[in-house]
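A.B. asks: Got a predicted structure plus its sequence, pasted below:
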Amino acid sequence: MLHYILQTIAFQLFFLLVFDLFLKHETFFNWNRFYLLFTPIASLILPVIKINSFKQLVPQSYVIQLPEVILNPDANTLQTQLLPTVYLKNSTSFWSWETILYLGVVVAAVIFLVKIYRLIKTIVNSYKNEENGLTIVTIKNSTTAFSFFNYVFLGDCIPKHTYATILSHESVHIKQKHSIDLLLFELLRILFWFNPLVYMYQNRMVTLHEYIADALVVKHQDKTTYYQNLLSQVFDVNHISFINPFFKQSLIKKRIIMLTKSKSKQIHLLKYALLVPMVCSMLLYTSCDKEADNSESTEMKTSEEQLQEKIDKLMEENPNVKIEISDVESTSDVDVEVPYSVVEHPPVFSGCEDVPTAEQKNCFSGKISQFVGQNFNTDLATTLGLSGRQRISVLFKIDKSGDIKDVKARAPHPELEAEAIRVINKLPKMQPGKQKGKEVTVPYVLPIVFEVQE
């Protein structure tokens, strides 16, 4: 979930930067409205879309990434998941980040319901009348002016000469269903209460709504008079995020500037075509992305490049030997590494020999997971005073004799690296991988996450 949240925030940040740099000052208000509605939703959907054809455009890594292992030292059972990370938990705690996340959602939902209650209470307790198909709610002793769906809230202290202008303005909000836009962002604010970009999106949408309403109203009345109406009011606006306020001091200057701005040239519509390459790039990223420790595997060269280098080296040392990627030939004294995606017969863990070929991969992964779970010293959490998630990535190879070699680890703490190396070095002898009937070396990467909960 954390990986998904980070991707969502990154995509929204990128979309907002593009809007502020290229689109915000254009007078294509309806296009901007579509952009501000589409991009936050796209940011939520794109991380879960995986397109296989996109993945094939990017060469596969040279090593095979093993499934994750979830270890709970407080329990006697081992949990194994087909995910690219190993989790080691030394204890359980109510105050995990997931709990705080869900608690924040509940609080945000309660705040939203309180706002709705206040709005409904205002409607019920105020004088109401129908005018041009709208429900006018009169608020006593106030200069407030805002709308919510089919309701227009107007203070009884608003000057009579501005009444018609304000009503026309709020009518635009109602006819164009602007309240639906703002309620969408309210929902996002509840689910992603911790994400400041959602609030920024909503603020930009509120401003855009005012631009749209202003632009349509001034078509039927004098602009100068409209400016004076904006500037002469005593600003009194309820601080409710999902209403469309007429008087909002922070927006007055922006609205007047936009009203005096010349219409954008039609050629500038091409800016919105930026959405196509942006979305395609994000789809390419999410289709090829692996949540756990892709950094280690991406540091390596692609399987074709890595294998080709070894083949070139072997050909220099053995000019009479013909070697091809698809037809690896080797002598007993030549050690050739073959990536998991290429090797015809991958290594077999002890005990998986009699398992059907189609199930040997799962058997291998399960045995590795079980071994790590039984041998990793989870007491290191207490000894080292660790907290939170400690990510470890282990690289190792199963050589042509079936032995483990070249074990390397990367972790935030040296003792975690040493423990991971110790455990992997204890793996039993296996049946080596074979290519064209010859034993070969096969590399692997095993990510581990040591989750310490107090």
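C.D. replies: Thanks, I have it.
A.B. asks: rest of the way, CA atoms for contacts and neighbours
C.D. replies: Noted.
A.B. asks: Counting neighbours, which bits of stretch 273-286 end up buried?
C.D. replies: 279, 282, 283, 284, 285, 286 (16 or more other Cα atoms under 10 Å).
A.B. asks: other SSEs contacting the helix or strand that residue 419 is a member of?
C.D. replies: Taking DSSP states H and E as the definition, residue 419 sits inside helix 414-425. Judged by 3 or more Cα pairs under 8 Å, 6 or more residues apart in numbering; DSSP states H and E, helix 414-425 is in contact with helix 360-375, strand 388-398, strand 404-410.
A.B. asks: Can you list the buried residues in it?
C.D. replies: Across helix 414-425, burial judged by 16+ other Cα under 10 Å covers 416, 417, 419, 420, 421, 423, 424.
A.B. asks: so how far is whichever helix or strand comes after that helix from its chain's centroid?
C.D. replies: For helix 414-425, the succeeding helix or strand toward the C-terminus, using DSSP H and E, is strand 433-435. Centroid separation for strand 433-435 versus its chain: 39 Å, with Cα atoms, centre = their mean, to the nearest Å.
A.B. asks: So what touches the helix holding residue 419?
C.D. replies: Helix 414-425 is contacted from outside by 372, 375-377, 380, 392, 394, 396, 404-405, 407-411, using Cα atoms under 8 Å, 6 or more residues apart in numbering.
A.B. asks: second one coming, line it up with the first:
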Amino acid sequence: MEYLLKSILCLLLLLLFYRLFLQQEVLYRFNRFYLLFAVLISFLLPLNQIEIPDSTPSEWVVLENLDGMSVNSQGDFQQNFEKAESPNSPLQFPWKALGIGLYGLVSLIFAYRFFWNIRVLKNKANSNIRVVYQDQVLVLLEEDTLPYSFLNFIFVHKKSFEAEGLSDAIFEHERCHVQEKHSLDLIFIEFLMIPFWFQPGLYWAKQSIQLNHEFIADRAAIQKVDQISYQRQLLSLAISSTQHPLTSRLNFSLTKKRMQMMSKKHKPIRTALKLLFLIPMMGLIYYGFSEHVKKPFDAPRHEVHIFPMEVESSENLYDLTFYLATEGRFILNDPQSEDVQQIAQLSTVLDQLPDKELLIRMFIHEGNSMGEIDAVTSIFREHGIRRLVWVDGQGQDQLVEDLDQNYKLVSDQSSQKMTKAEYYSQTKFILKYPDGELEEKSYKALPQNLKDGLPDTPSKIEAKAPSADQFESWKDGNEFALWLDGEVIPNSKLDEISQEEIVHFFSSFVYKNARSERFPQNYQVNLYTKEAFENSFGEFSDPRTKPLRGTVTIPVDEPKNQSFSTNTNPVSLYQKELKAYHEKLNKGVHFIEKDKRDQEELLEEFLDLGGKYFRLKVEDKRQTERPTHPFSPYIRLKKEDGYYFKLREDLTEEELKRLPPPPPPANGLKSTASTQITSGLLESYQKMLLAYDLKKYEMRLQFSGNSAKREAIFEEFIRVQNVFLALDDAEKKLVNPPTSPSMPSRTKLGSDIC
């Protein structure tokens, strides 16, 4: 009870100081951490002990265990006995049990409320459409609501967003909440309210933290937009609906304070004086709310009996018997010995023991914590001692501990952090040159660009279970080749196992020139059961804990006697792939007459090259060119059962109306960011990107494997990407490029591990 009263009073005093001296200052980020610190210190400070010297020497008291009964004095024992034996004692109402029951019930209600609120918000984030808007994830809600944020998500009303968009002021405000991780502060306070719902300071702290969050977000917003216009928007949005307790939203009751703080100017001298006053106040709180413990008079110690008298002395079976006492002390061999030593002396004692494998018997006083026990066993390990016999309170041998196991675990954990040089130290590399010549090299002898291209050392792989649709599709032997736990299986094998048995899979698209007679399928899928997944990718699997053995073959584009420097030039690499793409595109009939599989491969290469061209530096782009669109000079038009192609001059008036309007010329754009946003091309791109993201996400939510829908979304991706590439460099900094929809991706590493 004393602890709780101290904790409550400590937090209230810290919050009162904040309210009187700090809240009105432009110290928003300092105030944020002050408030969190105040909550933490109010729970921890009452546990802190301050020793006060006691000048009175105290006598040593020998405590003995008499079958668990504590006997303080004859009078106390007689009093306790009489209370226990009185048959006429009136029955007392179980107030204590009632209080515990009520406390538990209210705590359960707060716990239910906490997890329910989080679940509601997570369900909203997962069940509604999500789009990436200026590097932030927006969740489009069907319900009419004001924008608010939670964790990495900004929630907005879908219809309002599609019709009017999201104003820069509100977006910057909510983006600040997300980037500053304000939700974590509120989650922390709400979690503390579960066991400490009776702590009034927590409710005050939560209100202060929320208000300070709004100050921080307002400051971020007015740095990007005009303050007056932002305040007008703030007033228009002041009246809001009921809000979730874990979200940051605009609140009418706080509007006046927030607008006042926007106009506040930082006054360094006044702020410095307040912070200086904080130092002595914290000292007083530290001294006043810590527990004061009298330090015993340090008189000479003549005799200490820590263990029961009947505990036997060291037997010849053990090289040493070790008694771990309390307060960092130990005794060797004889429990009645007066030679009580400090743990700091243990290393010196062990250094004097004979150099052989020792077996040590260890008694542990029940007053020791696990941390103190671990500290002692660590000293034993450092001196090469591997075997300890642990003994219980009755002096019976209970367990033989092999400390080598601890070394094994430490070794395994450290090996997960191997560098590339360590991981490939036992790997043989074969460089395959264009003329077919092979050259063997070690990792150290590889050129730096080839080292950089090697996969990183293995890291933890999260299990990815297949969906029911994926599992059923794999039964098609014409489309998929299957491996189960590393062994080839017929597709019919899936009829003998259940979907739940597959805990992880990965698949890859196989290009025509890489297919074989045995595996002519378009896709190869590797499936893993639980045991095989743990053996292959688990915490202690060999690939994660040992250097890679075997051979890695790396194709090299340049002749053996030529420098590797050109391989590091991104323009040279891009031009080689661009040349190969154009040769493949121009070989044989036109793209529109090629078979469907060739069209898909060319489209994928075109998208890949478009992304690589976009990532080139401005000066590098002048040395090369963009990839030619596969359709050029044709235009692809949609019909009910698919698509058809026509030249622009052959289009009818109705078909011309179906085409999107051409973008305005780039030189018509103004230089400032504010006018660029309103330019025709940039505005068109933003609308196209939003529409594309909406369709892409809706397709993911309603995935059916319909090839026509997949082709449509890829075609839209091409259109959006082409508009993005048409933007100038200044405009590209204002928006994000479109992200490719799900599609089998090509392997980006130029190596095959044998």
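C.D. replies: Ah, there it is. If you're wondering where the values come from, they're calculated on a predicted model, not measured in any experiment.
A.B. asks: who wins for proximity to residue 47 of the first structure among the helices and strands packed on helix 414-425 of the first structure?
C.D. replies: strand 388-398 (21.8 Å; Cα to Cα).
A.B. asks: matching residues in the second structure for that closest one?
C.D. replies: Across the second structure, nothing matches strand 388-398 of the first structure (TM-score structural alignment).
A.B. asks: got it, and stretch 122-132 of the first structure?
C.D. replies: Mapped onto the second structure using TM-score structural alignment, stretch 122-132 of the first structure spans residues 124-134.
A.B. asks: List the buried residues of the matching stretch.
C.D. replies: Quick answer for stretch 124-134 of the second structure (16+ other Cα under 10 Å): 125, 128, 129, 130, 131, 132, 133.
A.B. asks: so which of these comes closest to residue 691 of the second structure?
C.D. replies: For these, the nearest to residue 691 of the second structure is residue 131 (9.6 Å; Cα to Cα).
A.B. asks: so that closest one is in which element?
C.D. replies: Per DSSP H and E: residue 131 of the second structure is located in strand 129-133.
A.B. asks: Can you spell out which helices and strands pack onto that strand?
C.D. replies: Contact partners of strand 129-133 of the second structure among helices and strands, from 3+ Cα pairs under 8 Å, 6+ apart: strand 136-141, helix 680-701.
A.B. asks: Which elements pack onto whatever helix or strand comes next after the shortest one?
C.D. replies: For strand 136-141 of the second structure, the following helix or strand on the C-terminal side (DSSP H and E) is strand 148-150. Contact partners of strand 148-150 of the second structure among helices and strands, from 3+ Cα pairs under 8 Å, 6+ apart: strand 153-157, helix 168-179.
A.B. asks: Determine the longest helix present in the first structure.
C.D. replies: helix 97-125 (DSSP state H).
A.B. asks: Report the mean deviation for that one after fitting onto the second structure.
C.D. replies: Superposing on the second structure places helix 97-125 of the first structure at an average distance of 2.0 Å from its equivalents, by mean Cα distance after the TM-score superposition for the first structure.
A.B. asks: That helix packs against which elements?
C.D. replies: Using 3+ Cα pairs under 8 Å, 6+ apart, helix 97-125 of the first structure sits against helix 178-191.
A.B. asks: The helix it packs on vs the second structure, average distance?
C.D. replies: Superposed on the second structure, helix 178-191 of the first structure shows a mean distance of 1.2 Å to its aligned residues (mean Cα distance after the TM-score superposition for the first structure).
A.B. asks: Over in the second structure, find the residue span that helix aligns onto.
C.D. replies: So helix 178-191 of the first structure sits over residues 182-195 in the second structure, by TM-score structural alignment.
A.B. asks: What is the aligned counterpart of residue 218 of the first structure in the second structure?
C.D. replies: In the second structure, the residue paired with residue 218 of the first structure is residue 222, using TM-score structural alignment.
A.B. asks: Report the secondary structure element holding the spatially closest residue to its match that is not a sequence neighbour.
C.D. replies: Closest residue to residue 222 of the second structure apart from its sequence neighbours, by Cα to Cα, 6 or more residues apart in numbering: residue 230 at 6.9 Å. Here residue 230 of the second structure, judged by DSSP H and E, is contained in helix 227-236.
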